[in-house]
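*Asks:* Here's my sequence, what's the structure:
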Amino acid sequence: MQRKVVVRERREYAAARGGLSSSKPNSTSSLRRVERKTTPLQRGERLRTNVAMPKRPPTHHTASRSKVELIKERSDYLRHPLLEDLVDGKPNVSNDSVQLIKFHGSYMQDDREARAFGRGKAYQFMLRTRQPGGFVSNKLYLTMDDLATDFGSGTLRLTTRQTYQLHGVLKDDLKSVFSTIIKSMGSTLGACGDVNRNVLAPPHPYKNRKDYVHAQELANNIADLLAPQSGAYYDVWLDGEKFMTAEKEDPKVTEDRAFNGFGTNFEGSPEPLYGAQFLPRKFKIAITVPGDNSIDVLTNDVAIVVMTGDDGEVCGYNILAGGGMGRTHNNQSTFPTLTEPLGYVDKDDIYHICKAILATQRDYGRRDDRRQSRLKYLVHSWGIDKFRLVVEQYFGKKMQPFKPLPKWEHKNYLGWGEQGDGNLFYGVFVMNGRLKGEGKKMLRHLIEKHELTVMISAEQNLILCDIKPEWKQEIQESLESVGYVDYEKSDPLDVKSMACPALPLCGLALTEAERGMPQINERIRRLMTKVGLPSDDGFVIRMTGCPNGCARPYMAELGFVGDGPNSYQLWLGGSPNHTRLAEPFLDKMKIDKMEETLEPLFYFFKTRRASAEESFGDFCARVGFDVLRVYTKAYVPPPSIAQLPRVGVEAEAFEQLKAIAEKQNKTLSEVATEAIAAYSAFALKGK
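*Replies:* From the prediction side, this is the model:
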């Protein structure tokens, strides 16, 4: 009797969604259904569970699980041994809890430069907030500023996923910091761990653009939809008091999360979408509008593009899948990659498609090797067509064809602009996203005085919102007085660069990134000036202390990826609009060799760029790495030709020199110098 009821529920809901119209299995399908026992959820609803499975395993690997999978399974949904470790009087938590506390939004770190002889590691904790779309209320901004001063290192960091990172918190203070954030209507839940991470969206200040406003709302709703549900977060940090209640989320989010017509949910589980094992690895979603690539949208596991009709109303979404940045040195089976078009869904189906993609990764993602467990490797292994087929089983119907999109453009939201409601916004350039010192104090003063809201960009900058026009001069002058000059007065290299925190806190860091980036940019600027490139020329530079790619160096025009002390891989060829991956150009470069490594490339770029508008990354991609390497090997630093008398040559000789230069990918000056030197050596020898 129960089966008839649940099948009828499935059929009726599917019909309402435009999905499968019959409960009869498709005899021609390459998939089979596996039913689990149906038990009531806590809300008392009876739902059906079935999981779509390919007849053949998605991989040929032996079914095994990593140590992290076992830790998750025996943790009682992220509670133990974390609850016990927090009150054991030690400055650190156990190895098991190191993994579990990530799900709560924190990493245990060791300040390598603060270790005292004979006293072991200097343990502290980093907390990361959840800020869908980068939105920060006035109250939460002030709270985070206070916490950084009272419990942290005194600084706040803006991340490349539009969140805060609070460093330097001691274990004894964790509960106070977590509970304060929660009670200020903030959260750290889902900011780390093997769950859906912070959902990106353009840090839009526009109040008169329905598509941008919708993207922000959707980011919040998807963050709610895919947030862990077991209540462990509140048990650990608020002693079981669920301060933020489910009544605050959109009713459609609640309804669509509970729907289980096509096997996306675990019946009766405290975690209906994640189960006891959660996901194989982190899961990242980004949302944008057509043409706006301010958030590196193509680098995410899932990219959602808000599509509107002729009337400007949202009608559906283009869905892309399979992006990701992380890789491992000397492991060719790991790689960065971009999303591929998956299909289009109508507006009412967006939560269902998100659940379907998540369930596919949950059930078929690798759990034996964490280096291979991201969604991108599943897509790579299956191919996008097979991946789509399995997603559609969880979705309950076929996706519609992907709709055409305009060319992507990069927007930085820096400087002054109009919101569309009579107020202004101001995008503040923050070098490497670090708020500190007098700059931090002044921002706090202005945001508190004028009750401003804030948006965090995916490039580590702050957008101050809701500014009355009469406040403009005061805010501009106040920020410039503490070093926050308008971005147009800053070096374009600084404005377009990003770096991860790296040393001394990140346990994965092999070398410097954030602390070294300003000096690296200064050296690059001097080198560019030396070879004659304009002072206002800039391109995307990104630096990370390890290959995990937190600052997305694999999208840079010039990327530095740490591979050892003061040593980096060099990646070239990303595009200014963040739609093309960079490629590895040099496996190892000691940082003191940077000038001699880059000078040939910059000189070649200066003399052979197609136009003044061609960017360095586009030039490298157009010319090709083989040509770049040949040129670099043959490069002879140009002598001070401008200071020497000019020498005329016959037209025929000039054409010959020009032909040789083209053939050997050298400049005319290089070829002429080599020819004269060779002739001189011959003549002197003959004499």
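
*Asks:* rest of the way, CA atoms for contacts and neighbours
*Replies:* OK.

*Asks:* Can you mark which positions in whichever strand or helix holds Val7 are buried?
*Replies:* Assigned by DSSP states H and E, Val7 falls within helix 2-17. For helix 2-17, the neighbour count (16 or more other Cα atoms under 10 Å) marks Val6, Val7, Glu9, Arg10, Arg11, Glu12, Tyr13, Ala14, Arg17 as buried.

*Asks:* One more, please, to line up against the first structure:
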Amino acid sequence: MTDIQLPPTDRSCDISQPLERLSPDETLKYKSEQLRGTIALGLLDRITSAVPGTDIKLMKFHGIYQQDDRDVRDERRRQKLEPAYQFMIRVRLPGGICTTERWLKITDLACKHGNETLRMTTRQTFQFHWILKHDIVPVIRGLHEVLLDTVAACGDDSRGVMATVNPQFPAIQAELSALAKTVSDHVIPKTRAYHEIWYGEERIASSEPEEPFYGKTYMPRKFKIGFVAPPNNDIDIYAQDLGYIAIIGEDGKIAGFNVAVGGGMGRTDKAPQTYPRTASVIGFITPDRLIAVTEAVMEVQRDYGNRADRARARFKYTVDDKGLDWIKLAIEERAGSLEPARSYDFTSNADTYGWVESDDGLHHFTLFIENGRLNRDELDKIAQIARIHKSHFRLTPNQNLMISNVTSAEKPKITALLEETGLIAFNEHSTLRLNSMACVGLPTCGLAMADSERYLPSLITKIEEILTRYNLQDEPITLRMTGCPNGCSRPFIAEVALTGRAPGKYNLYLGGGFHGQRLNRLYRENIGEEAILEALDEAFSRYAAERLPNEHFGDFTIRAGIIREVTEGRFSND
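*Replies:* Okay, here's the model as predicted:
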């Protein structure tokens, strides 16, 4: 590492390069007046149910995506109508902590404005779907009533910061959740555009820069941060741009963090220059250095990330293009030297369902929510619990809901409600279903090429029949599905993954690590349900007959030669 030379800071976020050399999105951000654009005017346009022009890209920084109902898109086109535009609004919820007061408010907003549905995401937050343009302001102001916002829930900035959900270690969990909020509050954009557009506040003149860290063009792409505490890798730390792995000292407290950089899931089919990557651990820091190191890592990506080719703008490509040693040196020049990484061990990335008592005498119930989707009936049932529970809920990274910090006095009442409403039956599913996740997919996501959330439940039913045939129904196997290769449900580290290619067609991947430590590899390309089931039948039959004691399915597929191991993301397309 002593031979590595760092060039002068690029500072491309301040447009030291000519605009014509940058991607159109960079120019858009630069000219947006710190994310204001003409959003406020577009909201007043009643001629269309969409937001005109390029403001839809700027609205992502405000946590809002414009979408349309793709189930009716063709019919509306035939009728010469504009698409059935509506919006997705994502909440900023560091660590997934939601007080019961906030839950009731969010439920009310979803039922009034979101087609009586609500979705819990793989990054521990809420998404409202089916929001019409004239309802955006009421939703955002409703969230503000309970001190919630949607700042940086999307866009080229630091996304929602994750934190592990492990009720068996309540003090560690609470500390990590607090740190997630501290980091999130520190790294979100500081522009007043959000307050002006959504809260109606006046613009304040100042001689100081609005964005002292982000500049005028923010990050090259989204940047994801998370905190985890072994042995449970529930947040999939290796899928984060910046991950902090808590190291617990002999006194049972957090001694510091191993720092992991360069993770990311998205790829583009038929584009070998794009690929998923697992994060690399580069060293250890003490807790007092968290903010300095976070800033340093983000600065490196801000200054050296690719702003000409958006498809290669994520931090993972900066790490591979510059080299890990170079990246580490650049971070250390800004934040000081890192200590050698300390040992740790992950054994799972799943949730523990049902009741768990923590060592402080409190109780916690994790409720399985299939693919994170809640309808009106389910929202009403959970609201009954929220009205009597005096603490909070936690959204898990696996799209489930934990009723947290239940006292011994409260537990019988909540247990009775779970049984009376039928919610407790949500946990009565196969091991495979409990270890599955899917992204939203069709009909709302504009990137989806195939169904995922709507299709996975029925596909799992058919896969369950195969597993039962081979007496594998109790084996924990991670299964994830997305409607496209962008990887929102983190499919590329699952033991079995399906990514959409076209309606009814998917790529099948095998060989990921059970606790997210290894990427999987493409096994069958662009196949339908019959071929998917046939391929899995063959693999599961061999697994039942040839596996070693305690051998996970992903590990078996590699040892048995069914699939070649992926050692680095850039080689996963070989």
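
*Asks:* that older thread, now the following helix or strand past the helix holding Val7 of structure 1, how far from the chain's geometric center?
*Replies:* Next helix or strand after helix 2-17 of structure 1 toward the C-terminus (DSSP H and E): strand 31-35. Put simply, strand 31-35 of structure 1 sits 35 Å off its chain's centre (Cα atoms, centre = their mean, to the nearest Å).

*Asks:* before we move on, what about stretch 228-246 of structure 1?
*Replies:* In terms of Cα atoms, centre = their mean, the centre of stretch 228-246 of structure 1 is set 27 Å apart from its chain centre.

*Asks:* and if you look at stretch 555-575 of structure 1?
*Replies:* From the chain centre to the centre of stretch 555-575 of structure 1 is a distance of 17 Å (Cα atoms, centre = their mean).

*Asks:* for stretch 108-115 of structure 2, same thing?
*Replies:* 23 Å.

*Asks:* For it, give the aligned segment of structure 1 as residue numbers.
*Replies:* With TM-score structural alignment applied, stretch 108-115 of structure 2 matches the range 146-153 in structure 1.

*Asks:* residues in contact with Gly291 of structure 1?
*Replies:* Leu405, Pro406, Lys407, Trp408, Glu409 (Cα atoms under 8 Å, 6 or more residues apart in numbering).

*Asks:* So which of these wins on neighbours?
*Replies:* Trp408 (16 neighbours; other Cα atoms under 10 Å).

*Asks:* Looking for the alignment partner of Phe387 of structure 1 in structure 2.
*Replies:* In structure 2, Phe387 of structure 1 lands on Ile327 (TM-score structural alignment).

*Asks:* For its match, pull up the helix or strand it's in.
*Replies:* With DSSP H and E as criterion, Ile327 of structure 2 is part of helix 324-335.

*Asks:* export the buried residues of helix 2-17 of structure 1 to TSV and tack on distance to Gly538 of structure 1?
*Replies:* Compiled in TSV, those are given as follows (distance: Cα to Cα, whole Å):
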residue	distance to Gly538 of structure 1
Val6	60
Val7	60
Glu9	59
Arg10	56
Arg11	57
Glu12	57
Tyr13	54
Ala14	53
Arg17	49
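
*Asks:* Excluding covalently adjacent residues, which one is nearest to the counterpart of Gly42 of structure 2 in structure 1?
*Replies:* Counting by TM-score structural alignment, Gly42 of structure 2 corresponds to Asp85 in structure 1. Leaving aside its sequence neighbours, Asp85 of structure 1 sits nearest to Val93 (Cα to Cα, 6 or more residues apart in numbering; 5.5 Å).

*Asks:* so who does the aligned residue in structure 2 for the one you found touch?
*Replies:* Aligning on TM-score structural alignment places Val93 of structure 1 opposite Val51 in structure 2. Counting by Cα under 8 Å, 6+ apart, Val51 of structure 2 touches Ile39, Gly42, Leu43, Asp45, Gln66, Lys133.

*Asks:* On the three-state scheme, Val51 of structure 2 is what?
*Replies:* State at Val51 of structure 2, reduced to three classes by DSSP: H, G, I helix; E, B strand; the rest coil: coil.

*Asks:* Pretty sure the match of Phe387 of structure 1 sits against Asp320.
*Replies:* No: Ile327 of structure 2 is not in contact with Asp320 according to Cα atoms under 8 Å; the separation is 9.1 Å.

*Asks:* Can you pick out the residue with more neighbours from the two?
*Replies:* Ile327 (23 against 16).

*Asks:* Report how many residues lie close to the closest residue to that one other than its chain neighbours.
*Replies:* Distances taken as Cα to Cα, 6+ apart place Val319 nearest to Ile327 of structure 2, at 6.2 Å, with adjacent residues excluded. Val319 of structure 2 has 23 neighbours, counted by other Cα under 10 Å.

*Asks:* Pull up the gap between the closest residue in space to Pro54 of structure 1 that isn't next to it in sequence and Leu158 of structure 1, please.
*Replies:* Distances taken as Cα to Cα, 6+ apart place Leu31 nearest to Pro54 of structure 1, at 4.9 Å, with adjacent residues excluded. Distance of Leu31 of structure 1 to Leu158 of structure 1, computed by Cα to Cα, to the nearest Å: 45 Å.

*Asks:* Who has more neighbours out of those two?
*Replies:* For Leu31 of structure 1 versus Leu158, neighbours defined as other Cα under 10 Å are more numerous around Leu158 (25 against 18).

*Asks:* Let me see the contact set for the more buried one.
*Replies:* Here Leu158 of structure 1 is in contact with Tyr164, Gln165, Asn432, Gly433, Arg434, Leu435, Ile456, Gln460, Asn461 (criterion: Cα under 8 Å, 6+ apart).

*Asks:* residues in contact with the fifth one?
*Replies:* Translated: Arg434 of structure 1. Counted by Cα under 8 Å, 6+ apart, Arg434 of structure 1 has contacts Thr155, Leu156, Arg157, Leu158.

*Asks:* If we use 10 Å, what do you get?
*Replies:* Thr155, Leu156, Arg157, Leu158, Thr159, Tyr164, Gln165, Lys440, Gln460, Asn461, Pro501, Glu514 (Cα atoms under 10 Å, 6 or more residues apart in numbering).

*Asks:* Give the equivalent position in structure 2 for it.
*Replies:* Using TM-score structural alignment, the equivalent of Arg434 of structure 1 in structure 2 is Arg373.
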